[in-house]
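Novice: Below are the sequence and a predicted model for it; my questions follow.
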Amino acid sequence: MLSRVKDTIKKFRMLSKGDTIVVGVSGGIDSVALLHMLTGLAEECKLSLIVAHLNHCMRGRESDRDEGFVKEIAKRLGIKCICRKMNISALARKGESLQDVARQARYRFFEEAADRYNADRIATGHTMDDQAETMVMRFLRGAGLSGLSGIPPVRGKYIRPLIDTTREEIERYAAVHGLKFVKDSSNKSTKYLRNKIRLKLMPIFDDYNPNMKIDMARLARILSRDEDYLKNKTKDFYKNLVARRDANTITFSLKKLRNLHDAIKARIFFIAVEELLGASKGFYSCHIEDFLELLSNKLPNISINLPGGMVLYKEYDNVTIERGQGAKGARSQKSGLPLQAVSRGAKSQEKKANISFEQELKTTGKTNVVEGKGLKIAELKAEIINCDSESEIQAPLTLILSHKGRGKGEGVAYFDYDKLKLPIVVRNFKHGDCFIPLGMKGHKKLQDLFIEKKIARRKRSLIPIIISGSEIIWVAGIRQAEYGKVEAKTKKILRIEMQEQTRTG
């Protein structure tokens, strides 16, 4: 068995001479056997070992017994030992799996220990049995290729030297070397899914295929190779797909996304989620199906609520994944929405935003446009310019941008000041708004303008609408109106510049 473990270490390049290794030791047979083997290799490979044990405080005196046992082993071997107590039950939120919370806390503890002692590796005692159980558990939960790849032999600093070794082999090794270890009484409880799989399901599989663990380990390697290839291909595509990126949103080109294979699209989705949330935990195949359906749907505006406070939008030519307020670290249950509900979701998102603002625009100086809850909508700067022989502006008509091609995001508009009715007001878009666009004679609904310019529904309420009297004179950044336009006889010009605007997605 020791030779196989050495082969595993060599095959996956787990160790280098002179490495410092944090060894996670629970006191159970797997971790005790791992520590024993690494101790035997320490002199040969010039390794420095540090034992790390987290007392989860979940089994009362038994947890304290385990901690004491690990300390005693480390003392006997002359190895530095780091132990910490953590009340996992107190840490867990309602509905969370204690096992998941304990595992996350344990890994954080290992990583802190590695950082503190500048360790090169963190070794854990995962075995071939753990690999098979993990694959079955993920299969039952509907995992994809990545999940079914199982436990990686090496992930960052983490190494699993026993991953090609069965528990039965470890038991024989412990017996031959007279290794003492402790038994976790909770391992017999079938209230935990992993235990239920180990105690109830795996024996049934063994009846059908006695070599199932070996075959599943082989399958995990095959799937892992395929997954690595697809991940690398996805990263190549991902760079060219991102149209816009900020702290809370990632926007993709819909056309480019649609041209990709579904396998790549699914991985694009997970990369974006992980960039925004730091992890993709809580996202499942049902969310991938929602994402793929959204991409193929012909409706121009669709939204889907995702776990972790995230929202997925398809808006004309773009697809945006947005992290909502408080999304970081948020926990969510599985949730996939049928597309019939998705198409209604876009309207519900707009109602939810409930953006409303109306205030007077200063004709000289800056106006910070702020909605009722304190959200800054835009910053507008206005000035009045006289058109005379002493002014820089002697021919007002040169200031009029052609109406052809307008809507490309002009941030400046010019008006004949004497035609305007004061006060000038800036407010949010309201349903039914209409105006006469510059260069046209008939009225146009703003809603039609937004559709024409492919302005996403949820962003429309964030666009400042500039009003003089009862007339809309500028849909800021998009289109100026015919009313109040500059002409050859204009004597005084009001120049308005939108210097800053809130962007979503």
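Specialist: Received the coordinates, thanks. Please read these numbers as outputs of a predicted model, since none were measured by experiment.
Novice: Only C-alpha atoms from now on, for both contacts and neighbour counts.
Specialist: Will do.
Novice: So which residues make contact with the helix or strand containing Met137?
Specialist: Using DSSP states H and E, Met137 sits within helix 128-140. By C-alpha atoms under 8 Å, 6 or more residues apart in numbering, the residues outside helix 128-140 that reach it are 147-151, 162-167, 193-194, 197-198, 202, 213-214, 216-217, 220.
Novice: repeat that for 7 Å
Specialist: If you take C-alpha atoms under 7 Å, 6 or more residues apart in numbering as the criterion, helix 128-140 is touched by 147-148, 150-151, 163-167, 194, 197-198, 213, 216-217.
Novice: Below is structure B, check it against A:
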Amino acid sequence: MEKLVLQTIKKRQLLEPGDKVLVAVSGGPDSLCLLHLLHKLAPALQISLHIAHINHGLRPEAAAEAAAVKKMALQMQLPITVRRLDVKRIQRQQQLSVEAAAREGRYRILLRVARQIGAARIATGHHRDDRVETLLLRLLSGSGLDGLKGIPSKRPLAPGIEVIRPLYDVSRRQVESYCRRNHLQPLYDPSNKQPVYLRNRVRLHLLPFLEREFGPQIRRTLARTMDLLAADSSLITAWTKQAYAAAAETAENGQLVLKLDVLLALAVPLQTRIIRRALWQAGAKRITYQHIQQVLAVARSKSPAARCFVPGKIIVQREYNRLLVGYSEAEHFSGQQRVRVRLPGRTYLPWSKEWLEAEIIPRSRLTSLQAGPNAAYCAADALEQELYVRTRQPGDKVRLLGSPGSRKVKKILIDKKIPQHKRDRLSIVTNGEDIMWLGGIEIAHAYRVTPDTKQVLHLQIKSG
């Protein structure tokens, strides 16, 4: 087992000497096996470990699981960070399933902790059987090549931070056998046995059926298929980047623009990939096959002003020989909007016809924390993977710099005698879902720059 994991780490270049690794440990067999193995291999790999445990608060066993992981950290003499995740809040705010909301919040917390402790790698316990299950799930849902290649052995989560999967080539049976041999006592999630979840039906019914009908080697065969698909996908992704560079440009108002003469001259698979990339860059999430087809229909339409809407408040509209992706103009303002902040770079704010400039600078470069009008300095050490700028939402609350507690944004704006039309077009910068800055007013107290701050986010709103 140790030899196989070492081969995976070397072959797939998952770790380097000197790496600090944040190990995500739930208390289940996969993560306990991962932690035990990495702890055993750490001297040879010349790495240091830090445990992260996230309490999702969804099951009665959550507190016992957190206590068990803390106990193991104490036995191994490893540092540990425990965080609680409000899954239902994320589910409600982003309209996600419980599973998707848990995953979204989990990686958000892991990224924050990794930044706080200076870890360049986040290790998770995904193994070969997880990959095979994912392949079958995506095959059943009608995924394309990028979906069928399955879970990667590593992926960037943010600049300088990667998620790695050292158990990538290890089977579930090997994991369970390792736990028994080393007298580990994993905690089992009873929901993993409930057939209400599609993944569980694949694990409990479909895969055993395939093994009975086609032999026990089927899991290994499917894993090898995913490796082949991943190699093909990386080549096509490189072609897509080249084609996207030729087809895409940025308009004066900050929108993404696709040149239709270039786009429609490409092979259809490249067209769909370019459209998916453009939608993602504009801020769309959970992009489906149907969304791509809607955009393709607009691109091929004979109407010079055809348009469609994509979830995420994204407008795609044709303007003669161009395809505009994003918020076309301020007249499309419909009360609430949100766009991803380009960091570093300029982000167009369609509700106010202004620009937000953002960059991260070392704290040592600052001689003063007075940022000037319509500008702010925020601590950047605990930023999320994505920053957003948006208009205000009902119920927004924030504790401003120096304030004794949180207040409703609506009340803050009223007290400052800001006119209604300006309130509706106020730009609010958020770190994930947390408010960082009320544009032109004040930063949140939680993001103040302190003597311990190492990186500073400089924000400035400009017109024209």
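Specialist: Yep, it's here. Note that this is a predicted model, so its numbers are computed, not measured.
Novice: TM-score of the superposed pair?
Specialist: Remark: TM-score between the superposed chains equals 0.68 [TM-score structural alignment, normalised by the length of the second structure]; 333 aligned residues with a C-alpha RMSD of 2.3 Å.
Novice: Show me which pair in the contacts of helix 128-140 of the first structure is furthest apart.
Specialist: Put simply, by C-alpha to C-alpha the two of those set farthest apart are Gly147 and Arg167, 22.2 Å from each other.
Novice: show me where the stretch 251-400 of the first structure has helices.
Specialist: Assigned by DSSP state H, counting those that start in this stretch, the stretch 251-400 of the first structure shows helices spanning 254-258, 262-277, 285-296, 339-353.
Novice: Burial check on Ile377 of the second structure, number of neighbours?
Specialist: For the record, residue 377 of the second structure is Tyr, not Ile. Neighbour count for Tyr377 of the second structure, taken as other C-alpha atoms under 10 Å: 26.
Novice: repeat for Tyr192 of the first structure
Specialist: 14.
Novice: gap between the helix holding Met137 of the first structure and the chain center?
Specialist: Its chain's C-alpha centre and that of helix 128-140 of the first structure lie 25 Å apart, by C-alpha atoms, centre = their mean, to the nearest Å.
Novice: what stretch of the second structure does that helix fall on?
Specialist: Helix 128-140 of the first structure corresponds to residues 128-140 in the second structure, going by TM-score structural alignment.
Novice: which parts of stretch 85-92 of the first structure are buried?
Specialist: Using 16 or more other C-alpha atoms under 10 Å as the test for burial, stretch 85-92 of the first structure gives Met86, Ile88, Ser89.
Novice: err, stretch 136-145 of the second structure, not the other one
Specialist: Leu136, Leu137, Arg138, Ser143, Leu145.
Novice: Mind telling me what element the fourth one is part of?
Specialist: It stands for Ser143 of the second structure. Secondary structure (DSSP H and E) places Ser143 of the second structure outside all helices and strands.
Novice: mind checking how far it is from Glu2 of the second structure?
Specialist: With distances taken as C-alpha to C-alpha, to the nearest Å, Ser143 of the second structure is found 34 Å from Glu2 of the second structure.
Novice: and Lys381 of the first structure, what does it touch?
Specialist: Gly365, Lys366, Thr367, Ile496, Glu497, Met498, Gln499 are the contacts of Lys381 of the first structure under C-alpha under 7 Å, 6+ apart.
Novice: neighbours around the closest residue to it other than its chain neighbours, how many?
Specialist: Nearest residue to Lys381 of the first structure in three dimensions, chain neighbours excluded: Lys366, at 4.3 Å (C-alpha to C-alpha, 6 or more residues apart in numbering). Using other C-alpha under 10 Å, the number of residues around Lys366 of the first structure comes to 17.
Novice: if I read this right, Lys366 of the first structure contacts Glu360, doesn't it?
Specialist: No: under the criterion of C-alpha atoms under 7 Å, Lys366 of the first structure is not in contact with Glu360, lying 11.3 Å apart.
Novice: rewinding a little: including mean neighbour count and distance to Gln131 of the first structure, could the helices of the stretch 251-400 of the first structure go into CSV?
Specialist: Shown next, in CSV, are the helices of the stretch 251-400 of the first structure (neighbours: other C-alpha atoms under 10 Å; distance: least, C-alpha to C-alpha, whole Å):
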stretch, mean neighbour count, distance to Gln131 of the first structure
helix 254-258, 16, 34
helix 262-277, 18, 23
helix 285-296, 18, 21
helix 339-353, 15, 36
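Novice: out of the ones you listed, nearest to Met310 of the first structure?
Specialist: helix 262-277 (8.7 Å).
Novice: what does the closest one contact?
Specialist: Contacts of helix 262-277 of the first structure (C-alpha under 7 Å, 6+ apart): Thr234, Tyr238, Asn248, Ile250, Leu257, Ala279, Ser280, Ile288, Arg323, Lys328.
Novice: Look up which helix or strand Pro43 of the second structure falls in, please.
Specialist: Per DSSP H and E: helix 29-45 holds Pro43 of the second structure.
Novice: Check which residues of that helix are buried.
Specialist: 29-39, 41-42, 45.
Novice: How about residues contacting whatever helix or strand comes next after that helix?
Specialist: Next helix or strand after helix 29-45 of the second structure toward the C-terminus (DSSP H and E): strand 48-55. Strand 48-55 of the second structure is contacted by residues 19-26, 42, 62, 66, 78-85 when judged by C-alpha under 7 Å, 6+ apart.
Novice: Helix or strand next in line after strand 48-55 of the second structure, which one?
Specialist: Criterion used, DSSP H and E; the element after strand 48-55 of the second structure is helix 62-76.
Novice: check the fit of that following helix onto the first structure and give the mean distance.
Specialist: Mean deviation of helix 62-76 of the second structure from its aligned counterpart in the first structure after superposition (mean C-alpha distance after the TM-score superposition for the first structure): 0.4 Å.
Novice: Which elements pack onto that helix?
Specialist: If contacts are counted by 3 or more C-alpha pairs under 7 Å, 6 or more residues apart in numbering; DSSP states H and E, helix 62-76 of the second structure sits against strand 48-55.
Novice: need the buried residues of stretch 136-145 of the second structure in a markdown table with distance to Met436 of the second structure, can you?
Specialist: Putting these into a markdown table (distance: C-alpha to C-alpha, whole Å) gives the following:
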| residue | distance to Met436 of the second structure |
| --- | --- |
| Leu136 | 41 |
| Leu137 | 38 |
| Arg138 | 37 |
| Ser143 | 37 |
| Leu145 | 38 |
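Novice: so what does the helix or strand that the helix holding Met137 of the first structure is followed by touch, helix or strand wise?
Specialist: Sequence-wise, the next helix or strand downstream of helix 128-140 of the first structure (DSSP H and E) is helix 145-148. The helices and strands touching helix 145-148 of the first structure, judged by 3+ C-alpha pairs under 7 Å, 6+ apart, are helix 128-140, helix 212-241.
Novice: Thank you, goodbye.
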